[in-house]
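# no sequence on this one, just coordinates:
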């Protein structure tokens, strides 16, 4: 290989490495963005908390410890209209792709809160939720949540997020969004197919059960 060819190849490799690094999130920059916002809306921590634990009463999800690629994909979905939220969209619209990667890296690096959401539902409701989460309802073609979201429903990679310890109000709102086709950015419409078969009673039960579970492995 000629010297010129070596130089061209080296330049190409360097360029690819630069692009790859640019697409990686920087948690320190993400922390600044989370605290400051995009200049046009509220900072992320105003809704999701300084520790990324979210808020059940307001329906704001926990972000801390979720997969970075999953988080980035959801933020981009708000930007391009695949997901709709009157709260999220005005607060995420002005972030560019790199800033979204930085925010995702920041929240993914945060410790997963060990606390669970307290619930006042009955033992019967929690039992129904546990059955749906871990065994499913095969008579009605409803697989268990854990078949995709993994052991303990603590997430599998970048596609299936951790839902154990997630706030019940958020889980409930998202299941209803899948069911009404207001959200449809899942692979192969898996969540839509499941949510459409869930009754209101089942949605409330599985949301309550998952919210009552520890978000960390015991």
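Yep, that arrived. Values in this document were obtained by computation on a predicted structure and should not be read as measured data. Numbering: from 1, shown residues only.

# From here on, just use CA atoms for contacts and neighbour counts.
Will do.

# list the contacts for the residue nearest to residue 70 when sequence neighbours are not counted?
Among residues not flanking residue 70 along the chain, residue 158 sits closest, at 4.8 Å (Cα to Cα, 6 or more residues apart in numbering). The contact partners of residue 158, taken as Cα atoms under 8 Å, 6 or more residues apart in numbering, are 67-70.

# where's residue 158, which helix or strand?
Counting by DSSP states H and E, no helix or strand carries residue 158.

# and here's the other structure:
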């Protein structure tokens, strides 16, 4: 039976606020914060922009600098602002932790993550270009969000509960333990989930379940995903697609960004939940 307040089911807005409060309360008990930890590398935003529009090394038969393979420009799928495309199951990269984005490229290049589009692109990038494109998208903090998905309220409640406390009976830990109290991630390794499209989050959980995605320490995500039901997957994905972190300006030196100089994570403002 789902839990409701006295007087009957609350409105969708009230329910989401309650769900966020539950997540924040669980995280506060855990004592974790979503502060950014230093990352021992620097990247250049303008060089990263060149990679995003498709200019990078290793893109021609002889390895000289040129234009990337057809369809290999990051912006053609992820957009210049990193907004992504929920309908095409393309993730939002804007404001994501640069160390996480860098590792994702390394995993695609090594085959730990399997994707017919991303693997050849990642393999064509140099080490420096991976770092540059990572800090470029990390610095794109102004990308708009899609409208939250229309979702059954009981499913949303279920996702909020899993995010906050998981399921002891099935050995599923709460998402907040690694992804932070407001879904903004715990830097440098754990990604932001707040505002990520439900279609992408679902696809990644299913990739973990099927063994198509590797690379996390001790295979924690794979173990958790394999203990989740289809309803669990849909619920958690819908919940995180429905909440928003507060946005912040990136603090950057002219033309250059250090990964630990990116904006800190903020708790969500309940009044702004569901807005772009």
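Looks like it came in fine. Computed from a predicted model, the values in this text were never measured in an experiment.

# TM-score for these two?
The TM-score (TM-score structural alignment, normalised by the length of the first structure) is 0.85; 197 aligned residues with a Cα RMSD of 1.7 Å.

# Quick one: map the residue nearest to residue 70 of the first structure onto the second structure.
Aligning on TM-score structural alignment places residue 158 of the first structure opposite residue 188 in the second structure.

# quick one: which of the contacts of residue 158 of the first structure sit in strands?
Within the contacts of residue 158 of the first structure, no residue falls in strands by DSSP state E.

# top of those by neighbour count?
Using other Cα atoms under 10 Å as the neighbour criterion, residue 68 leads the contacts of residue 158 of the first structure with 25 neighbours.

# and the gap between the aligned partner of that residue in the second structure and residue 232 of the second structure?
By TM-score structural alignment, residue 68 of the first structure lines up with residue 98 in the second structure. Computed as Cα to Cα, to the nearest Å, the residue 98 of the second structure to residue 232 of the second structure distance reads 28 Å.

# mind listing what residue 33 of the first structure touches?
Per Cα under 8 Å, 6+ apart, neighbours of residue 33 of the first structure: 43-44, 99, 103.

# So the nearest residue to residue 101 of the second structure once chain neighbours are set aside: helix, strand or coil?
Of all residues beyond its chain neighbours, the one nearest residue 101 of the second structure is residue 134 (5.3 Å), with distances taken as Cα to Cα, 6+ apart. Judged by DSSP: H, G, I helix; E, B strand; the rest coil, the three-state class of residue 134 of the second structure is helix.

# Show me what residue 134 of the second structure lines up with in the first structure.
Using TM-score structural alignment, residue 134 of the second structure pairs with residue 104 in the first structure.

# What count of nearby residues applies to that match?
Neighbour count for residue 104 of the first structure, taken as other Cα under 10 Å: 31.

# One more: residue 144 of the second structure?
For residue 144 of the second structure, the neighbour count with other Cα under 10 Å is 13.

# Repeat that for residue 8 of the first structure.
12.

# Check the offset of the strand or helix carrying it from the chain's centre.
Assigned by DSSP H and E, residue 8 of the first structure falls within helix 3-23. Helix 3-23 of the first structure sits 34 Å away from the centroid of its parent chain (Cα atoms, centre = their mean, to the nearest Å).
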